Structures are given as C-alpha cells and as structure tokens.
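**Q** my questions are about this predicted structure, shown below with the sequence.
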Amino acid sequence: MLGTIIITIFILGPVGVLSQSAENNSISERIIGGHSAAEGQFPYQVSIRVNGKHECGGSIISSFWILTAAHCVARYPLGVLLVVVGTNHVKLGTPYGVAQVFVHEQYESQTKINDIGLIKLAGRINFNAKIKPIQLSTSLQPPGTSCVLSGWGFTNVQTQTIPDSLQYIGMRIVSVERCRAAISAAGLNMPVVDTQVCAFNAPGRGACNADSGGPLVCNGVQYGIVSWGNPCATGVPDVFTSVAANRKWIAIKSGV
C-alpha cells in the first residue's frame, strides 16, 4: 500500500527488526502482508488517481475535503487528479473532480518533512454507510498503541502489483527514538522529527508504494498519513506525518 510515487525513500516499513539492512535506499509506499477489507470497513478511505490510475490513498475529513500526503499531489496539475470514494475496489467507486490542492508551505520533498496535503473537491460528497469522514487526532498516542493502516499499495514489490481489493494491516506505534535507531541501522540517511509518527508490524508486513497519503487510524481516530518507508516491509518502521502536529494547519486551510 502506498503511493505509486517512488522517490528516493520508501514510505512504510516495520519497526521491529533493527538489525536487518535495506536492499536499497529508494523510498516506497504500499501494504505488504495485509488482508482484504470487508465492504464498508474503511468508509473514510479514498483512492487518488492520476490520469485514471491509482496513485495514492487519502482520507475523507469532511464533505468537501480529503487529507493526503504532499508528495501525492504536489507535482500534478488539477486536471489530471481524481478522487474516488465509496469502494473497496480500485477500479470502481464514485469519482470527484478536484477544485483545489494545498501543500504544506514547509514541505521538503527530499526529507519528507511536513509531508501533508489537502484536496478540496469540486463537488460535495454524499455520506452513507460506505462513505464517511474520519475523526482527526489532536494529541499523540503512546508507543505500543494498536492502529490499522489501509490502502491499495503494492502487494508484491518485484511485480509492482496493485490489488483490486482494499488491503489493511494492524500496526503499533513506535517511539521516535526507536524509529530513528532502526532507520539509521538500515543505512537510511533520513531524519525522523517530532512532527512524524512511526509504526511497525513485522518483517514482511507493512506499507508499500501506492499506500502513500493513506490513513493510519488508532481507535477510530486518524493519527498518521503514510509518508515514507524502506521498501517494502523490510523490518524497518514506516514513517507517517503526524495529524496532531498539523491539526492547526488542517483547520486553517480547510476549516475542518
């Protein structure tokens, strides 16, 4: 799971095995080792598509606004973007055009610091059992908190397979200190700062390309946005943009 954008870093990875080195330093974003979601299980999940192809995940935060990662939308003109809601299937759903895109003013494309963006839709979303907004966090969660990550990221790194069915995986919050140590041990020259959150499952289970921008949800509240990881599911923590740390920015831009 994670965005189809492959940058110099990977968007998600487990936090537990700190001794395992990465095979390469490219960053990715997708879900590896997950499960197929039931219909309506993640009603806030959206697919962000570029020229009709799934590129990233995102979350519904109101009837007009979608929360995602900056790197998912920063380089694209509005005309090629489409947001699809209300489905577990990557080729189905209800599409919405994009009216505006906001990228954090201090977003750093190389380090992925402040990797947060907002999409204002051209039309109002009609909520139902399969389409609902997610509550946003205003505080941090302690290490060990159980969370869930959902998305249509790669399920196989070698074949770059995007699943038809929405995938999900359980993860636990990891301390910034442990996350930094794991990333350093993997040979990745990437900072982890206080405006980011790390989470982990196990080697072979984590985010991957095309999961980028998707929501990390703990107890029904969104705490993170998929940003980067060591591709894919190599035993290194996945890194998310903290929703709580950016709650004021979200409110200023969207009114949510």
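**A** Noted; the coordinates are in hand.
**Q** please make it C-alpha for all contacts and neighbour counts, starting now.
**A** Noted.
**Q** as a check, name the ranges of all helices in the stretch 1-150 of the chain.
**A** Secondary structure of the stretch 1-150 of the chain (DSSP state H, counting those that start in this stretch): helices located at 70-73.
**Q** oh, I was asking about the stretch 151-256 of the chain
**A** Counting by DSSP H, counting those that start in this stretch, the helices of the stretch 151-256 of the chain are 176-185, 247-254.
**Q** with mean neighbour count and distance to V83 added, can I get those helices in JSON lines?
**A** Shown next, in JSON lines, are those (neighbours: other CA atoms under 10 Å; distance: least, CA to CA, whole Å):
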{"stretch": "helix 176-185", "mean neighbour count": "20", "distance to V83": "32"}
{"stretch": "helix 247-254", "mean neighbour count": "15", "distance to V83": "17"}
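**Q** this is the comparison structure:
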Amino acid sequence: MRNSLWLAVLALFALASAGVTNKDLEEDAKKAVIFDVEDVTKEYTLEALVADANYTETEIFLSNLESTTNSGAVSTAAKPIYHNGTEDKRILGGTLIDDAALLVAPLNSILFVQTKNAAGIVLNNCGGVLLSSIWGLTAAHCVALATTINVYGGQIADPTAGTPTSRAKAIIHPNFRLNFLTDNIALLNILTPLALGASVAPALLSLAKPATLDNMVFTTLGYGLADDNVFDPAAATLSHVNMQNMNKLTCNQQTLGIFVTYPANTGCLSTAGGTKGICKVDPGGPVFHTGPNDDVGKIIGINSQIVGCPRQEPSSFTWINPYIKWIQDKTFKKFT
C-alpha cells in the first residue's frame, strides 16, 4: 500500500511540474534581475515546501486515499495542515519583552538579520545571535542567496527602525545544502563593530554534548511576523519562550507522518501540542541552555526549520557542539 501512495505522490508532482513553462521562468527571472534564465531553479526550504499548494493537495490526497483503504469510502474531511486551522506567525506561548530593562543576558545577544538581493528586494527576515562586536551566527538558509546583509541589535520592537546597525558578510558552512537544510549554520562577519552595552551583548557557546540533554528545557526568542502574509518590522515585537528538547528518535517518529526527517546534527523543540514554538522570521535565532555551572544561558543551537505555525510537530535547531571547531577555525576565537 505504501508503494502505491508514493506512486500517487510522484504522479501529482509530475502534473504540477508540467504546468511550469519557459515563459513562467522568464517572467520570474525578470523580477529577480540577477538570475540568468537557464540557471533558474526553484529551491525549497522545508517551510516553503509545506506551504506549497501542491504539497498540501498531495497530503490531502494521501489522507483521503488512506481513508478509502481503511473504511472503503472516501472521507470528506481532509487532513489539516495546521493544528488549529489558523496560522499565527509569532513566537507562541512565550513572554513579551516589552521593556528594555527585560533585555538581559543572554537575551540581549539577539540579532535581527535582513537580507536583500542585488535588486534591493528583501529575501529573508531572520534571527541571529551575537558572539562579539564583529561576529555573529545565523541559519545558513537566511543568507545563502543574499548580496546585502543588514544586522540589527538591541531592539525589543521595530527592529529595523532607523539606519542599519551594520552590514555583514556571511561565511556559510561548506556542507550546507539549501534544498535539505543540512549543516544549516553561517557565521556573520559584522563589518562595522557593534557598540556593546546593556541591550547589545555577546553570548557564549555551550560545550554541552547533545546526547546528555534529552528532555532539558531550552529558551529561544524572536520577533515573529505581524500578520499572516507580510512581515512588517514596524509592528514586530520580541518574545521569548521555554521549550523542551526532544529525544531525536521521538522527534523523527512525530514528523514521519508528514514525510519529514530532520537532518543530522539537529535537535528538536517540542511545540507542546501546537501551543508554543518558533514561527516565521524566527529561524536563525539562538537556542539557549543553562547548565548546572552556568550563571546565564549559553548558545546550544540555532533555530533551523519549522513545518508550520502553530503545528503539533516539533521544530528543529542546529546543534552548536559539532561546529565549534569550524567556528574557531574561521574566527580565530573560542567564544566559549
């Protein structure tokens, strides 16, 4: 039966692909400006794939097909994409940071990262984390296609107010692959050193090993989106949330039902049944862990993928531990 399901998936994707013409590609190339028509390919992040209409139709088709097999009749109730039928692109179940006095360590290491292409079109709004006045970290997919990277720090709301805090160059991990979000981590070399202070301060990297951290509570934060369709920085606010680090095997069992397996060197944050979690604009931001000998939280990971928001399935983050040597080799600093 499973083979027949996959044949159905392939058939649907073949039909969807057949609708893309050369004229469509040429129009897309004109909008992007920097792409040559022959080189245009549609690359999906996991989040974009789940939001894609063709994927949604496939999931509904498989849900109906399985209902037919089990009961002999096609169910009219399609499998929902979102846990409660809505899509709220904000940090869920968290605490609003509505006073600068609340932006304390390690939360004051948060960065807002906005990237643009050669035409000045915004590609991504993401989170990031500060390691020093000239170094930071983010998710590689946030900066992979960018020609301009603007970095902002120290804001609890409206993160892009005024002029950019600084421009940055990205150093993307050499094993990163956009379509699969493997090794989804990048260094930010901040060209104009940030002025450090109470609201802008670096965080340290945690040396804790992932195998020892199952079911531990981590903290993450981000700006989220102001509405379902268009991110408006002027309306953005900063929130933080505590989430449980899931056992990876348990995580994979939960995402298998939507045909997702998070790659190696990633951990999973439980959404507590879709009541808390990161959403769009939050990937790239830090995940903190406070060890038994730590005064404040240290960076244990970088938020990577979500499959919807709110969603029952966990989100993923890139563990820092496997990349500490790479970070040291590129920056000549330890940050631990």
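**A** That came through fine. Since the model is a prediction, treat every value here as computed from it, not as a measurement.
**Q** and the helices of the stretch 151-256 of structure 1 as CSV, adding distance to G57 of structure 1?
**A** Below are the helices of the stretch 151-256 of structure 1 laid out as CSV (distance: least, CA to CA, whole Å):
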stretch, distance to G57 of structure 1
helix 176-185, 23
helix 247-254, 17
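**Q** among those helices, which is nearest G86 of structure 1?
**A** helix 247-254 (21.5 Å; CA to CA).
**Q** which of the helices of the stretch 151-256 of structure 1 sits closest to D211 of structure 1?
**A** That would be helix 176-185 among these, by CA to CA, at 19.4 Å.
**Q** for that closest one, which helices and strands make contact with it?
**A** Under the contact criterion of 3 or more CA pairs under 8 Å, 6 or more residues apart in numbering; DSSP states H and E, helix 176-185 of structure 1 touches strand 196-200.
**Q** what's near enough to touch P142 of structure 1?
**A** Shown in contact with P142 of structure 1 (CA atoms under 8 Å, 6 or more residues apart in numbering): 173, 175.
**Q** please apply the same query to G128 of structure 2.
**A** Contacts here follow CA under 8 Å, 6+ apart; on that basis G128 of structure 2 touches 110-113, 136-139, 284-286, 302.
**Q** which among those gets closest to H173 of structure 2?
**A** If you rank the contacts of G128 of structure 2 by distance to H173 of structure 2 using CA to CA, A139 comes first, at 9.8 Å.
**Q** thought that closest one was touching I185?
**A** Yes: if you go by CA atoms under 8 Å, A139 of structure 2 and I185 touch, sitting 4.5 Å apart.
**Q** starting at the chain centroid, how far to the helix ranked longest in structure 2?
**A** Ranked by residue count and defined by DSSP state H, the top helix of structure 2 is helix 53-71. Taking CA atoms, centre = their mean, to the nearest Å, one finds the center of helix 53-71 of structure 2 at 27 Å from the center of the full chain.
**Q** please work out which residues of structure 1 line up with that helix.
**A** Alignment note (TM-score structural alignment): helix 53-71 of structure 2 is unmatched in structure 1.
**Q** quick one: list the elements packing against that helix.
**A** helix 2-18.
**Q** what's the helix it packs on packed up against?
**A** Contacts defined by 3+ CA pairs under 8 Å, 6+ apart place helix 2-18 of structure 2 against helix 53-71.
**Q** buried residues in the helix it packs on?
**A** By 16 or more other CA atoms under 10 Å, the buried positions in helix 53-71 of structure 2 come out as 54-56, 58-67.
**Q** list just the nearest of those residues to Y44 of structure 2.
**A** Y55 (11.5 Å).
**Q** the closest one touches L49, doesn't it?
**A** Yes: taking CA under 8 Å as the definition, Y55 of structure 2 is a contact partner of L49 at 6.6 Å.
**Q** for G117 of structure 1, what is the corresponding residue in structure 2?
**A** Taking TM-score structural alignment, the alignment pairs G117 of structure 1 with A186 from structure 2.
**Q** again with G235 of structure 1
**A** When structure 2 is aligned by TM-score structural alignment, the residue opposite G235 of structure 1 is Q312.
**Q** its match contacts G277, correct?
**A** No: judged on CA under 8 Å, Q312 of structure 2 makes no contact with G277 at a distance of 9.8 Å.
**Q** intersection of neighbour lists for those two?
**A** Contact criterion CA under 8 Å, 6+ apart; residues shared by Q312 of structure 2 and G277: T271.
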